[in-house]
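here is a sequence with its predicted model. Questions after.
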Amino acid sequence: MPSRPAPTARQQRLGAELRKMREQVGISPQQAAEQLGTNRTGISNVEAGRFGVSADRVRAFARIYACSDQLYIDALAEMAEERGRGWWDDYRATIIKAAIDVAEMEHHARSMRSVQIMHMPGLLQTEDYAKAVFSTAIPKPAPTELRRRISFRMRRREVLDRDNPPTCTFLVHEAAMRMQFGGPEVAARQLRHVIEESEREHITVRAIPFAAGGFAMAGLSAHYATGAVPQLDTVHLDVAHGGALLDAQAHLANYRAILDYAEELSLSADDTRDLMRDIAKQ
């Protein structure tokens, strides 16, 4: 018997939301199973994302759990109806799961906001810059793996070019703008690319200057994706071992506050473009 595919981050999130809904009304898995005509194992598999559910089943869960937030229920039902493969599925056997999860998160986001300290945002990276960044990894990736990583990074950028793209605000520290990954020419071309992208209506780039001093999260990059409803927002943290997705309401509130403050420290979009032009010339 072929093994069951590992659940995607999206499937796990749907299951986690159904579990939260159940726990908020104090219904046990056994009680939920009895009311839905299934067994406790079935409830556990759904909540772990191992088994899919239909939109009608999601609405049945919501009725049993006395959830009255119709926008939230509709958003979960929409998640349950998602079918078919995404472009990222072609990379599942060759790219780490954390990267796949980010691409899936970006695809479904209504808007995105990130703070980047040492690297230019992944969605705005040129091929040469991405190659230079990936080449600094330890251990150094083999040529085939390096090509896969670059290909995946370039495919991620397509979310910015689709019809009705997410609105994006990229808060980029001046340190990232001055880091010369790939050397001066590659770094200058990267800055010019970001300047061009920042002129697009749905993309805003703002610099956090050295003069702003220290702030929370100064040592870590964060990527905040807004879902169909606030309960479905997600934060991705870029860490040395790959990355982590956070969706607890306390975490979401914390990172919204951090990003709000980082945005307050940032230069305007016009002043940011002027800064990047100056750095590129240098």
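Okay, I see it.

use CA for all of it now, contacts and neighbours both
Will do.

surely Arg273 touches Ile195?
Yes: using Cα atoms under 8 Å, Arg273 makes contact with Ile195 at a distance of 5.9 Å.

can you map out the helices along this structure?
9-24, 29-36, 40-47, 55-64, 70-81, 97-108, 127-134, 143-156, 174-178, 184-198, 249-265, 269-281 (DSSP state H).

any chance of those helices in CSV with distance to Met120 and mean neighbour count as columns?
Shown next, in CSV, are these (distance: least, Cα to Cα, whole Å; neighbours: other Cα atoms under 10 Å):
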stretch, distance to Met120, mean neighbour count
helix 9-24, 25, 19
helix 29-36, 45, 15
helix 40-47, 36, 17
helix 55-64, 39, 16
helix 70-81, 31, 17
helix 97-108, 16, 20
helix 127-134, 9, 19
helix 143-156, 12, 16
helix 174-178, 6, 21
helix 184-198, 8, 19
helix 249-265, 16, 15
helix 269-281, 12, 17
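
now render the ones you listed as a markdown table, adding distance to His236.
Shown next, in a markdown table, are those (distance: least, Cα to Cα, whole Å):
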| stretch | distance to His236 |
| --- | --- |
| helix 9-24 | 12 |
| helix 29-36 | 29 |
| helix 40-47 | 21 |
| helix 55-64 | 26 |
| helix 70-81 | 19 |
| helix 97-108 | 7 |
| helix 127-134 | 19 |
| helix 143-156 | 15 |
| helix 174-178 | 19 |
| helix 184-198 | 21 |
| helix 249-265 | 10 |
| helix 269-281 | 24 |
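
ok, second structure coming up, stack it against the first:
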Amino acid sequence: MPRKSVPPTVRQRRLGAELRRLRESVDLSATQAGALHGTSQPRVSSIEAGTYAVGADRVRAMARSYSCTNEAYIDALTEMTGGRTRGWWDEYRSLLPPDAIDVAELEHHTSSMRTSTLGHMPGLLQTRAYAHAVISDVVPSFAPHEVEHRVSFRIKRQVAVYGENPKPLTAILHEAALHMGFGGPEVTRTQLKHLLEVSELEHVAILVIPFGAGTFPSAGTGIYYMAGAVPALDTVQLDTDHGLTFLDAQPKLVKYRTILDYIERCTLKPGKSRDLIRRVAADL
């Protein structure tokens, strides 16, 4: 019986996309690149699609043959070689959509994270009860066992913030999220207490946009920006009603870095953000 084909992860596709960009930057066709590297056009296309695992030496040779001289960038590309990364998220591969698994793998490799949410707390900062309330309200609704899988997965993802190798996190949220009341007053009160505790960690910055801040870009969209080993390998993940969207084209990375910088200027400083969270919690 033939083995079932496993689609490449976002990380594998990203390596291929970067190699394709390098090839196109020197105006080589896949056929010409194949001849240059002693392989075939289909093999080059498979590498660029992320469906064929390629080694570090081959990536270095390809990058240099495409006139790339950015050693930090080449080193970062070689770190992305080989097969899919094995990690705690593998136990969820048969339970959750591939894009959800991709987020956990990206978080494992990222150097820092910036997130902007409006109606609810960032997933990496949610308590289990709060996450259960948020996930239970998704349309179309999930079966009870699906809710539990997704809640468990979301909580395990928080190793990126609380694990042995925690990543710097800047979380921007709107004051509206503090008042939404997911799960009722007790769940919200516990969530806000958790938010205050996390905000004291040196590698976490929680910034609140107060109601009086007025308008700001992407007010209707959640943005999750994960930094790569070099800026060229950053990734943006957007939450949409039809699922998760991943962006990595350089103009879009620049755009969303700029948007997050602008939104951050609309927030209260960390200390004043904590004061506002405390006031909201006290009023519940």
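Arrived safely, thanks for sending. On a predicted model such as this, the values are computed, not experimentally measured, just so you know.

which one of the helices of the first structure lies nearest to Pro166 of the first structure?
With Cα to Cα as the criterion, Pro166 of the first structure lies closest to helix 97-108 of the helices of the first structure, at 8.4 Å.

which elements pack onto the closest one?
helix 9-24 (3 or more Cα pairs under 8 Å, 6 or more residues apart in numbering; DSSP states H and E).

what's the helix it packs on in contact with?
The contact list for helix 9-24 of the first structure, computed with Cα atoms under 8 Å, 6 or more residues apart in numbering, reads 28, 32, 46-50, 52, 58, 61-62, 65, 67, 76, 79-80, 101, 104-105.

mean deviation of that helix from the second structure?
Superposed on the second structure, helix 9-24 of the first structure shows a mean distance of 0.4 Å to its aligned residues (mean Cα distance after the TM-score superposition for the first structure).

any idea how far that helix is from the chain center?
18 Å (Cα atoms, centre = their mean, to the nearest Å).

out of the helices of the first structure, flag the one nearest Met1 of the first structure.
Once the helices of the first structure are compared by Cα to Cα, helix 40-47 is nearest, at 18.7 Å.

contacting residues around the alignment partner in the first structure of Glu175 of the second structure?
Matched across to the first structure, Glu175 of the second structure falls on Glu174, judged by TM-score structural alignment. Taking Cα under 8 Å, 6+ apart, we find Glu174 of the first structure in contact with 117, 207-210.

buried subset of these, written for PyMOL?
Restricted to buried positions by 16 or more other Cα atoms under 10 Å, the PyMOL selection for the contacts of Glu174 of the first structure reads:
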select buried, resi 117+207+208+209
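
need the contacts of Glu174 of the first structure in CSV (columns: distance to Leu265 of the first structure).
CSV is the format used below for those (distance: Cα to Cα, whole Å):
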residue, distance to Leu265 of the first structure
Ile117, 13
Ala207, 9
Ile208, 6
Pro209, 8
Phe210, 10
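
nearest to Met179 of the first structure among the contacts of Glu174 of the first structure?
Ile117 (10.1 Å).

to which residue of the second structure is that closest one aligned?
Per TM-score structural alignment, Ile117 of the first structure is aligned with Leu118.

state the distance from Arg92 of the first structure to Ser151 of the first structure.
The gap separating Arg92 of the first structure from Ser151 of the first structure is 13 Å, by Cα to Cα, to the nearest Å.

so Val235 of the first structure sits against Ala253, correct?
No: Val235 of the first structure is beyond contact range of Ala253, at 10.3 Å (criterion: Cα under 8 Å).

among the helices of the first structure, which comes closest to Trp87 of the first structure?
Taking Cα to Cα, helix 143-156 is the member of the helices of the first structure nearest to Trp87 of the first structure, at 8.2 Å.

what's the closest one in contact with?
The contact list for helix 143-156 of the first structure (Cα under 8 Å, 6+ apart) reads 88, 91, 94-95, 103, 122-123, 125-127, 130-131, 134-135.
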